[in-house]
Structure formats: structure tokens, C-alpha cells
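Trainee: coords please:
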Amino acid sequence: MTRIRTVCVYCGSSPGADPRHMEDAAALGRTLAEAGIGLVYGGGNIGLMGAVARATLSAGGHVTGIIPQFLVDREVMLADVQELLVTEDMHERKRLMFERSDAFVALPGGVGTLEELVEQMTWAQLGRHDKPILIADFGGFWSPLIALLDHMSSQGFIRPGMTVPYVVATGVDEVMPLLENAARLIDDLSEPDEIALQQL
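Mentor: Take a look at the predicted model:
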């Protein structure tokens, strides 16, 4: 089975209106560190981004921050991470975040977080990757999006055979078990193809 070694966390550069969002972000960072899983994130030191990264570091975990040059000052870059990559633009940032991650988690955030999540879902839908995608629906934050996805399916815009692959966690303690189970299922689905290739 392919082991999840790094998780990309998409989240807001703001703390949000509910203090629980910051608490959940920090708890997720500690969870990743305790599991020996590296964090890949957007490189900022404020909001949920800063909370998840600082908590990962404080718990002894490895953090890779990836941030475009124009956001270095605006998002207050976290310089304490083990690996910091400053990119020319957002496209390079997103590509590197994808390449360096084995799975994706979306914490609460704004339109940037939404765009990053939906891009990974679209790529998976089109067969461009099979990395697990998890929506952290803590406190029901993403419930409107999940309802919209169901509505798209019922209206025929997400056709049978073109489903959007994702799992949903309602608490931090569910994140790693769900990701690991998703990775196992992906591996199980790919095994017949691997055996067939070996027999050719």
C-alpha cells in the first residue's frame, strides 16, 4: 500500500469568526506531527495557515511552506519551517503543493481555499490523479458546498462515472483514518491493473 507521507492542507489566511477553526487547525497540525506525516501548506504565518503550521512544528513535525513572491509580505511568511519555497506565481505554487503531497485536506477558508480544493477535485474527476481528498467539514463549514455537489449530481451535471471523489470528516480525529482508508481503497482498485501489466 502507498503510505501517506505528506498531506497538503488548504485553509484560510484569516482566523475566521469562530474560534474553533483556529483550535481545529492547531489540532490537525499536532495530529500530523504525531503520525510522522509532513505538512505541505501555503507558507503563511497568520490565520488558520499559521495555526496548523506552528502546531505541526511545535509537535516536532516537518513543514514545507510554498508561497508566491507577491504574497511573502501580504500573508506574513512563516520563516521557521524546515523547507520554504518561494514561487514566481500562484500556478507554480499550486503545482509544487500538488507534487509534494500524497493527500489533500481542506480546512475552512475563503475563495482561495475553495478554488484549491475544487481544482484537486476536478483533476481527480478527470483522472489526472488518484490522491485522497478530504473535506474537513468541522462545525458544518463545508456543508453548503457538499449540498451543492449533491445538487449538481441530481441535476445531471456530475454524470454517473464522473463522480467527484472525496471523503468528509466532521472532527480532527477522523482525518487520518479516513485518508488512510481512502488510500487503501485506491490501492485495491489499482492492483488488478498492476497485475495485468506484470503479465504482459
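Trainee: Please count neighbours and contacts with C-alpha atoms only from this point.
Mentor: Will do.
Trainee: Now residue 25: closest residue in space, sequence neighbours ignored.
Mentor: residue 52 (4.8 Å; Cα to Cα, 6 or more residues apart in numbering).
Trainee: for the one you found, what are its contacts?
Mentor: Residues near residue 52 by Cα atoms under 8 Å, 6 or more residues apart in numbering: 25, 26, 27, 28, 29, 30.
Trainee: can you do 6 Å?
Mentor: Listed by Cα atoms under 6 Å, 6 or more residues apart in numbering, the contact set of residue 52 reads 25, 26, 29.
Trainee: could the residues you listed be laid out in a markdown table, adding neighbour count?
Mentor: Below are the contacts of residue 52 laid out as a markdown table (neighbours: other Cα atoms under 10 Å):
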| residue | neighbour count |
| --- | --- |
| 25 | 28 |
| 26 | 22 |
| 29 | 28 |
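Trainee: could you pull out the strands for this protein?
Mentor: Secondary structure of the chain (DSSP state E): strands located at 6-10, 38-41, 63-68, 83-87, 103-106, 133-136, 167-169.
Trainee: Identify the single longest helix in this structure, thanks.
Mentor: Looking across the chain with DSSP state H, the single longest helix is helix 172-199.
Trainee: For the comparison step, fold the sequence that follows:
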Amino acid sequence: MGRFSVTVFCGASFGGDETYKNAALALGAGLAGRGMRLVFGGGNVGLMGTTAGAVMEAGGEVVGIIPDFLRQKEVEYHGLTELIVTDSMHTRKRRLFALGDAFVVMPGGLGTFDETIEILTWKQLGQHGKPIILVDVLGWAQNFVRMIEETIARGFAKPEVRGLFEVVDNVAAALDRLETIRG
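Mentor: Below you'll find the model as predicted:
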């Protein structure tokens, strides 16, 4: 079996507070320090690029997965351990899923929500049993949790949906949890 790989979903921008960038730096350094390989969206922008850069700076392995159309827009992160170019966003998400042993969701925008909802849906449908960890930097995950709770309250999802993911308070807690998952 290969190295324990963590697929990270996070923003292609930095958000409105330096704390988000600092969390991305801490996550990247922490993954590398624990010998965990980062799998991410392949871009050199925002929190995504910051996380990858921190892993690489700490001597870790990074696999980027980027659709060709984004590569053409010059957002590709050069110098990664491996770069996989896909034909579409959908193919990218399938590869992000396939290569990860666990998923960590950091703050982000619509793309991050899209990836998170899809990976949760796949888990709900029994397509995988991999852990999904939301890192609640500055309370970012709370509105996501409220959305899930509202969906349950209105009868559109079963209460068991709460068990599809975990929320941790910070990057240190996420890294500790990844250690227990890796075993």
C-alpha cells in the first residue's frame, strides 16, 4: 500500500482574514511533517496553493489534479511531485476521490461546497466509507452544519446524515484525527 493520502478541498482565494492563510500553511506543514501525501486541485492560487506550497516547502509529496481548461488559464502549480491533467471538472473530482484515504475540508467558496456535497453524497449512497473532516476555521463550517441540520429538519435528509462527516475546531485537531485514521 502506498503513502497515506489526504485529499484537501479549500478555497482558490484567501478569504477575508489572514487566519485562513495561516491555517492552510499549518495544514500543509502538518501533513508533510506526518509523512502524509497531499492530494489537491492542482492550482497555485488561494488557500489551495498555499497548502500545497507548505507541503512542498516541508519536503512532502503533493499530487495536483487539474482540468486542462484551468491549466490553460495559468493557475497550475508547477513543480509538484505529480500533476494529473483531466478533461473536465467531473473527472478531476473522481480522481480527487480515488486518490484520497481521507478528506479534509478547509474554508472555501462554491467549488469547495460542490466538492464537499458530492463526496458526502457518494458516502451517503455507499460509494465509500472514507472519513470527511471539516475544519472550522473562524466558525466557517458552522453555516454548512446549519444547512445540513435544516435539511434534516425539513425532512429532506435522514438524521444519519450527521454521521457522514466530522467537524473539528482547528488544523491541529484535524491532523490529530488523521493520525488516528491512518492508524
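Trainee: what TM-score do we get after superposing?
Mentor: The TM-score (TM-score structural alignment, normalised by the length of the second structure) is 0.93; 183 aligned residues with a Cα RMSD of 1.9 Å.
Trainee: In JSON lines: the strands of the first structure, plus distance to residue 56 of the first structure and mean neighbour count.
Mentor: Listed next are the strands of the first structure as JSON lines, based on distance: least, Cα to Cα, whole Å; neighbours: other Cα atoms under 10 Å:
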{"stretch": "strand 6-10", "distance to residue 56 of the first structure": "12", "mean neighbour count": "24"}
{"stretch": "strand 38-41", "distance to residue 56 of the first structure": "7", "mean neighbour count": "26"}
{"stretch": "strand 63-68", "distance to residue 56 of the first structure": "7", "mean neighbour count": "24"}
{"stretch": "strand 83-87", "distance to residue 56 of the first structure": "13", "mean neighbour count": "17"}
{"stretch": "strand 103-106", "distance to residue 56 of the first structure": "15", "mean neighbour count": "24"}
{"stretch": "strand 133-136", "distance to residue 56 of the first structure": "17", "mean neighbour count": "25"}
{"stretch": "strand 167-169", "distance to residue 56 of the first structure": "19", "mean neighbour count": "19"}
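Trainee: out of the ones you listed, nearest to residue 121 of the first structure?
Mentor: strand 133-136 (7.3 Å; Cα to Cα).
Trainee: which helices and strands does that closest one pack with?
Mentor: strand 103-106, strand 167-169 (3 or more Cα pairs under 6 Å, 6 or more residues apart in numbering; DSSP states H and E).
Trainee: post-alignment, the longest one versus the second structure, mean distance?
Mentor: This points to strand 103-106 of the first structure. Compared with the second structure after fitting, strand 103-106 of the first structure deviates on average by 0.7 Å (mean Cα distance after the TM-score superposition for the first structure).
Trainee: quick one: that strand aligns where in the second structure?
Mentor: Strand 103-106 of the first structure corresponds to residues 102-105 of the second structure when matched by TM-score structural alignment.
Trainee: So which residues make contact with that stretch?
Mentor: By Cα under 6 Å, 6+ apart, stretch 102-105 of the second structure touches 6, 7, 8, 9, 130, 131, 132, 133, 134.
Trainee: Could you identify the most distant pair in those residues?
Mentor: Put simply, by Cα to Cα the two of the contacts of stretch 102-105 of the second structure set farthest apart are 9 and 130, 14.4 Å from each other.
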